[in-house]
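Undergrad: Any chance you can model this:
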Amino acid sequence: MHKPILLVIGTRAEAIKLIPLYLAFKKENINVLLCATFQHSDLLQQVFDIFKITPDFNLDVMIKDQDLFYLQKTIMERVREVYHKVNPILVLVHGDTTTTMSAALAAFYLNIPVGHVEAGLRTGNMRSPFPEELNRKLVTQIADLHFAPTAFSTANLLAEGVARTKVFCTGNTVVDVLLYMKDLILNNKIDIDLKIKNIIEKAKSENKKIVLLTAHRRESFGPGLVRIFNSIKKFANLHKDVLIILPAHPNPNVLVAINNSGIKNTKNIIITESLLYKDLIYLLINSNFVATDSGGIQEEAVSLGKHVIVLRDVTERWEGVWDGSEDLVGTNENLILSSLEKCYHLKKETEKMSSIYGDGKSCNRIVSIIRKNLNI
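TA: As a prediction, this is how the structure comes out:
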């Protein structure tokens, strides 16, 4: 048997997008191992529980008040031990997190080939998102195989001088898992949190428009988050037939902004704890529209035919903006309110599934490409 392919995961978003690829390797009887840094421990474990997966290696790096210096140093030291132990034929990383950058750099130091899933996303602003833009550009310099989700991200890599033979346009693996979860939910094959289900059913029975709101970006901490929440509060007070659901990210900066904005006291805004992935997708399916600063939720919402208000000044996912499915508004209160009003008047009947971010076959393409390139 060939040496193993090693997937390195640190956050919930990475797990959501890499676990279907891990399962695709397993289905093809390819020797594959899963290493979890647990950069975000509880959120990451939720995804493993849904898919009933236990990582082969748990690096257990998360501590209270961890910073980027601690994370990079600790991840590189602990993942080095894993690399020495298993001697992988390829290390696969995803996206742009500190886990991604640290695992790729450690592999480079040990002359281990690296594959980069969701490669080529760019905002053109090194400080937004921070530190993600730098992370993904560094991984581009390291990676041997680049799996770009769209034609635009492919073009970004080629424009930066990456060899055409090393770049592959595969679609985004998030659509693979989204379609899988959608089927489970619509066919009652998975249990949804009863509290969330009751909230949605009650809102529908009262003919309320349902809005999903998420906000957690580091570059918005402080006044930016407060402006977002103030805008949402104003909109909610103007439209009593709207129900806004905010799953609060556990980051203390987000919780402080929620408290400072007074959004908790608005009757038609419900603040929940961070949702399990399956419950988040259920909420997305049943939402009329979405306001978010999450890249993954942008992709999922647009793929489900939802209109998205992007609460960021810049985005690396321009496809949805060009398509007309997304409004890029940043944290400007007037722009947010204007976009909220526009979405309020959209007809739910106009929703149409979109394939601009992927068609649900990305994992199979990546497995096939790796098999060919590694001769396995």
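
Undergrad: Please count neighbours and contacts with C-alpha atoms only from this point.
TA: OK.

Undergrad: From the structure, what's the count of residues near residue 301?
TA: 26 (other C-alpha atoms under 10 Å).

Undergrad: any idea how far it lies from residue 285?
TA: To residue 285, residue 301 is 8 Å away according to C-alpha to C-alpha, to the nearest Å.

Undergrad: again with residue 155
TA: When residue 155 is compared with residue 285 (using C-alpha to C-alpha), they lie 31 Å apart.

Undergrad: To check against the first, give me the structure of this:
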Amino acid sequence: MFVTDAALIVLIGTKAQFIKTAPVLRELDVQKVPYRLVYTGQHSETFEALEACFGTRPPDEVLVPDTEAATKSALLGWSARFWRAVAARARSEEWRGCRIGVVHGDTMSTLFGAMATRYCGGRVAHIEAGLRSPKLMDPFPEEIIRRCVSRLSKLHFAPDSTAAANLAHVRGKVIDTGGNTLRDALRLALAAVEPGMSEGGIGGYGVVSIHRNENLSNAGDFDLLMGEVVRASAVMPLKFVLHPATRARLRTTGWMDRLRLNQGLELMERMNYPDFVRLLVGSSCLLTDGGSNQEEAAMLGLPTLLLRRATERPDGLGGNVVLSGLQPRIIRDFVENNAHRRWTLQAIGTDSPSAAIVRVLRSEMHASG
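TA: Sure thing, here's the model as predicted:
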């Protein structure tokens, strides 16, 4: 254990959450705010590498060690073990001193972390609060999680004025942080891998990342996307970064063997964040269904095709990000227009959303102490 005081607990479950929360952890250390760092164990892949990249310390505890909830059955198993671990800590009063629990985003770890915080008597602080879709079930389960966590939270850290406006009627304090914490993570990564670079696309390849449940669980949409990936690989070399859930889906559908036979397509393991940013900067374009990828691309200026029918995120739309609507004609036109393209690398803003969040957390801790 690194700390014994559980007054401020930070709960992280997935790789994307770690990347977006790491700048907050660094800022907590800079502002000398003590905290207990808890990994939920929903994902374990690459966490040690990410700690080294961002200069953050190992966790004080891992609730469900040595697991990767990449399939529905694995997620159910992880869920049961998570609540057994939380119940044990509540019975032993290990977390009973919790005054604030910090969660991020819209994953199962977000919802379970918020519920666990309330169960142990603390207030929930939600980073990246206020994202909204007009449809409760789309995206699923993210939109349901967002709305539930908003009801549980007392501190809502919204990344922009639109997200803050979506929280006009919630209980607690709504704080517009003036940006997403991913801005801080991306700035750190760029400084490490491509200092002073002004042009992207030198590698002439495209990057593919597909992992959302809405695409993996719909057989027709998944087959459509895999077919378009194969078609695009005949136009330019593609590097397909495989998430654990995507890898599992490719194997069960038979697509894994078909993709491996394609010489224009390289299947890649997930990598540490600076290496992924380096991969993006070297690419001519990005094909993705990821919200974090959309945000990164919008800040970088990277031409990006969003492989979704609709999105609740405005980042880059009308600029360098195109929503495909899963329409084959839009997908093919984008690939043709951006193959081997060079693009201007945009400067990342210097205002720190993470510093703004920690200032509020420190004030709230002092007020409740």
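
Undergrad: Superposing both, give me the TM-score.
TA: Taking TM-score structural alignment, normalised by the length of structure 2 as the basis, the two superposed chains have a TM-score of 0.86; 350 aligned residues with a C-alpha RMSD of 2.7 Å.

Undergrad: in the stretch 1-150 of structure 2, which spans are strands?
TA: Ranges of strands in the stretch 1-150 of structure 2, per DSSP state E, counting those that start in this stretch, are 8-12, 36-39, 61-62, 100-104, 123-127.

Undergrad: whereabouts in structure 1 does the fourth one align?
TA: By that I understand strand 100-104 of structure 2. Using TM-score structural alignment, strand 100-104 of structure 2 corresponds to residues 90-94 of structure 1.

Undergrad: which residues touch the matching stretch?
TA: 4-9, 14, 17-18, 100, 103-104, 107, 112-119 (C-alpha atoms under 8 Å, 6 or more residues apart in numbering).

Undergrad: and that stretch, how far from the chain's centre?
TA: Mean C-alpha position of stretch 90-94 of structure 1 versus that of the full chain (C-alpha atoms, centre = their mean, to the nearest Å) differs by 17 Å.

Undergrad: helix, strand or coil for residue 171 of structure 2?
TA: coil (DSSP: H, G, I helix; E, B strand; the rest coil).

Undergrad: Let me see the contact set for it.
TA: Neighbours of residue 171 of structure 2 in contact, by C-alpha under 8 Å, 6+ apart: 151, 153, 154.

Undergrad: can you check residue 309 of structure 2 too?
TA: Shown in contact with residue 309 of structure 2 (C-alpha under 8 Å, 6+ apart): 323, 324, 325, 326.

Undergrad: Recalculate using a threshold of 7 Å.
TA: Counting by C-alpha atoms under 7 Å, 6 or more residues apart in numbering, residue 309 of structure 2 touches 324, 325, 326.

Undergrad: what do you get for residue 222 of structure 2?
TA: Residue 222 of structure 2 is in contact with 215, 216, counting by C-alpha under 7 Å, 6+ apart.

Undergrad: where do the helices sit along the stretch 201-350 of structure 1?
TA: With DSSP state H, counting those that start in this stretch as the criterion, the stretch 201-350 of structure 1 has helices at 223-238, 252-261, 277-286, 295-303, 318-323, 333-344.

Undergrad: of all these, which lies closest to residue 194 of structure 1?
TA: Taking C-alpha to C-alpha as the criterion, residue 194 of structure 1 comes closest to helix 277-286 out of the helices of the stretch 201-350 of structure 1, the separation being 9.6 Å.

Undergrad: ok, back up a step: can you say which of the helices of the stretch 201-350 of structure 1 is packed in most?
TA: For the helices of the stretch 201-350 of structure 1, average neighbour numbers computed from mean count of other C-alpha atoms under 10 Å are highest in helix 295-303, which has a mean of 22.

Undergrad: Contacts made by that helix with the rest, please.
TA: Here helix 295-303 of structure 1 makes contact (C-alpha under 7 Å, 6+ apart) with 175, 178, 284, 308, 325, 353, 354, 355, 357.
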